[in-house]
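Participant: Got a sequence here, can you model it:
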Amino acid sequence: MTGDPVPHAGDAPETSAINAGALSPADLAADHAMATLAGSVRFLLEMTPVNADDVRAEFLAHPENDPVFEYRDLDVDPDVLDAQVVALPIDDVEDTTLAALLRNRQREMALRVEMLRARNTPDFLQLSIAQYGAVLPALVSRAEGLLDTLPRGRLEHDSVDAEGFLAAAQAEIDHYRSIDPDVGIHAEIRDDISGILVDGNTLLISNNAAVAAPRVNALLQHEVGTHLVTQVNGLAQPIRMLGSGLAHYDETQEGLAVLAEIACGGLTAARLRQLAARVLAVHSLVGGASFVETHRLLTGHGLPAGSAYGITMRVYRAGGFTKDAIYLRGLLALLEHVADGGALDLFFLGKFSLEDLPLVEDLDGRGLLTAARVMPRYLSDPAAAARLHDAAHTDDLAALVNA
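Facilitator: So this is what the prediction gives:
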């Protein structure tokens, strides 16, 4: 696809006429069954320690001892979930494009079941690498270059607490409800998570959350304007897996979410350093370093001890969760896509990987996808497209800092 990298938020996209006969009821039933099953597993929550904030102060006071994390009981029985994944009627899907997408997601779901089964055991790390890919030397080198180039140290800002961020998130959600009153997205404060994350159609905010004031809008565009908007649009598609997420959608989703931070003018030096540090933390983990050693590595690169703890916790949780390397990798892949003339419009219709874009283009070309119910608010900023264009055409990632 060529042309503008993003559509204008004020433009009314043309609605494709759905060819009801193109996908059989059996094909759609298989897709819907998979979407229902995928939506029933709160995968990210299952990977998140319930005591990460509680042990933070103890570790920072004694950073020579690895912290011990605790996890919630699994909401699902991995054996039952495994049987449900195997029983999905994917082999009977007639449409070749849909069949390829669903088979890939079925394989990924089976791998995620194994990750749930192996949570907090020595087997987990290799499963995580299989899911999220290896961290290649070029990415590590790029991350090291950013940490060497970007300003170090703590920049003092007023911070917004959990209640303040919840109010901002609810205002952002109200914006989308003013466009479509049936948008079913929510935000809530929880005491059993660390940080801020999206689970299904809900933005979850730790009761200990503190967000630097200059980061509030960028974080809203990341979480609400990307993760929740694509979930809303995906679930409205005839192919419901676009809401639950197709195989390996995470990397492109996170890259798109960081692009939102750039587009709204909210990417800070500290945030870009954080993304680079996550890559180094994953690389250190895979290399056999302990929690303490990786934390020391990050503070040696100039990260404040508290920030280094948060990054290390995210990477070492569950036995070695390598997902955090995909943020920078996904960003670089999408910047290259835009630089090559690729558009981003289809990525707002649901959750899928850049590698699956040709298959999604095929579905769209056959009139099987509907127009977005809502588009990210940041696209209403006339400068957003210019910021994305400039970001895609620079080799200096540090130049992406625009806040």
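
Participant: drop to CA atoms for contacts and neighbour counts, all remaining ones
Facilitator: Noted.

Participant: Can you give me the buried ones in stretch 324-343?
Facilitator: The neighbour-count check on stretch 324-343 (16 or more other Cα atoms under 10 Å) flags 324-335, 337-339, 342-343 as buried.

Participant: Which secondary structure elements does whichever strand or helix holds Arg112 sit against?
Facilitator: When elements are assigned from DSSP states H and E, Arg112 belongs to helix 96-117. Using 3 or more Cα pairs under 8 Å, 6 or more residues apart in numbering; DSSP states H and E, the elements in contact with helix 96-117 are helix 25-39, helix 78-87, helix 124-132, helix 357-365.

Participant: Run through who's touching that helix.
Facilitator: 27, 31, 34, 38, 43, 46, 74, 78, 81-82, 85-86, 90-91, 93, 124, 127-128, 131, 246-248, 356, 359, 362-363 (Cα atoms under 8 Å, 6 or more residues apart in numbering).

Participant: Could you list the buried residues of it?
Facilitator: Applying 16+ other Cα under 10 Å to helix 96-117 flags 98-99, 101-103, 105-106, 108-117 as buried.

Participant: on that earlier part again, ChimeraX command to pick out the buried ones of the contacts of helix 96-117?
Facilitator: Burial among the contacts of helix 96-117 is assessed by 16+ other Cα under 10 Å; the matching ChimeraX selection reads:
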select :27,31,34,38,43,46,74,78,81,82,85,90,93,124,127,128,131,246,247,248,359,363
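
Participant: Roughly how far does the spatially most central residue of the chain sit from Ser244?
Facilitator: Central residue check for the chain by Cα atoms, centre = their mean: the C-alpha nearest the mean position is that of Glu254, 3.7 Å away. Per Cα to Cα, to the nearest Å, Glu254 is found 15 Å from Ser244.

Participant: next up, for comparison:
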Amino acid sequence: EVMLSDGIVSDAAAGANNIKLNQDVKFSQRELDILEVHEGWIHVGTTQNGLAQPYLTCLSKGTPSSTITQEGLAVLTEIITLKSTPRRLSKLVNRIQAVTKVIDGAEFVDIYRDYVAQGLSKDDSYTLAQRVFRGSTPTGLPFTKDIAYIKGFVLVYNLIRVAIQLGRIDRLPLLLVGKISIDDFRLISQLHDLGVIESPQFVPPHFKDLRGLATWLSFGRFIGDLSFEKLENDYKPLFL
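Facilitator: Sure thing, here's the model as predicted:
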């Protein structure tokens, strides 16, 4: 279920079986596509998978320790499904930079002006600056949750790479059994083998086709080892 809400600061928020959209925000179709996979497939999906567990329904409850993994899974899903955009990724990076600046002493107006100087609209600049100070004061410390998105992506991405290297991609859907942390992954696997935890019921397409996921990430690792500077020198004349 998707509903409009006037009680959230962010653009959207996932509940146990619904997604709330900020009624004051106008969304493009691409932004709705991102929210579908991020909030729906991952956040609502892992909640429902946790509720479906025969014994440990507590896995449906997100704890602070699970936030980084959950957001990392969601961002990874945006990218793998080709829903994300350069603008979306730029926002995630900008939020991290803003948090760093606030830690170093920047105030709300400094962050706002910095975003405007980067070419963002005044509305977007205010909204992004507001995120950094959620629950704080204009001169207070930052709300650092936004760091979780990229940190989580890096952690989940590398977990999957190692699983491919070890030939254990069959374990990857267990990331979706509920609101878990990567630190709990080994324990979750053991409990699954004992029959205490069941495999997730709601699994995004890219986690169902593990061969495709393994191929995608394997090529990504290979391409990442190439020298971009040399590639740029080779291909740049083609665009001049």
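
Participant: so the helix holding Arg112 of the first structure aligns onto which residues of the second structure?
Facilitator: The counterpart of helix 96-117 of the first structure in the second structure, using TM-score structural alignment, is absent.

Participant: could you give the angle of that helix to helix 357-365?
Facilitator: 130 degrees (axes from the mean of the first three to the mean of the last three Cα atoms, to 10 degrees).

Participant: what angle separates helix 96-117 of the first structure from helix 124-132?
Facilitator: Using the same axes, to 10 degrees, helix 96-117 of the first structure lies at 160 degrees relative to helix 124-132.

Participant: what's the angle between helix 96-117 of the first structure and helix 78-87?
Facilitator: 170 degrees.

Participant: My read is that the residue nearest to the centre of the first structure contacts Arg329, right?
Facilitator: No - counting by Cα atoms under 8 Å, Glu254 of the first structure does not reach Arg329; the two are 9.1 Å apart.

Participant: Please name every helix or strand in contact with the helix or strand encompassing Ser218 of the second structure.
Facilitator: Per DSSP H and E: Ser218 of the second structure is located in helix 210-224. The elements that helix 210-224 of the second structure packs onto, with contact taken as 3+ Cα pairs under 8 Å, 6+ apart, are helix 147-165, helix 205-208.

Participant: Let's have those in JSON lines, adding distance to Ser136 of the second structure.
Facilitator: Formatted as JSON lines, these follow (distance: least, Cα to Cα, whole Å):
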{"stretch": "helix 147-165", "distance to Ser136 of the second structure": "17"}
{"stretch": "helix 205-208", "distance to Ser136 of the second structure": "38"}
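
Participant: I figured Tyr112 of the second structure hits Asp124, correct?
Facilitator: No - here Tyr112 of the second structure does not reach Asp124: they are 9.1 Å apart, not a contact under Cα under 8 Å.

Participant: Settle it for me: which of the two has more neighbours?
Facilitator: Taking neighbours as other Cα atoms under 10 Å, Tyr112 of the second structure and Asp124 compare with Tyr112 leading, 21 against 15.

Participant: corresponding residue for the more buried one in the first structure?
Facilitator: Per TM-score structural alignment, Tyr112 of the second structure is aligned with His295.

Participant: Now do that match against Val86 of the first structure, distance only.
Facilitator: Counting by Cα to Cα, the gap from His295 of the first structure to Val86 of the first structure is 40 Å.

Participant: Repeat that for Phe352 of the first structure.
Facilitator: 22 Å.

Participant: can you check Asn233 of the first structure too?
Facilitator: Counting by Cα to Cα, the gap from Asn233 of the first structure to Val86 of the first structure is 28 Å.

Participant: now Ala385 of the first structure
Facilitator: 43 Å.

Participant: Same question for Gln170 of the first structure.
Facilitator: Taking Cα to Cα, one finds Gln170 of the first structure at 39 Å from Val86 of the first structure.

Participant: ok, back up a step: what does the residue nearest to the centre of the first structure correspond to in the second structure?
Facilitator: In the second structure, Glu254 of the first structure lands on Glu71 (TM-score structural alignment).

Participant: Its match: what's it in contact with?
Facilitator: Glu71 of the second structure neighbours (Cα under 8 Å, 6+ apart): Ala148, Tyr149, Gly152, Phe153.

Participant: The host helix or strand of it vs the first structure, average offset?
Facilitator: Using DSSP H and E, Glu71 of the second structure falls within helix 67-80. Compared with the first structure after fitting, helix 67-80 of the second structure deviates on average by 0.7 Å (mean Cα distance after the TM-score superposition for the first structure).
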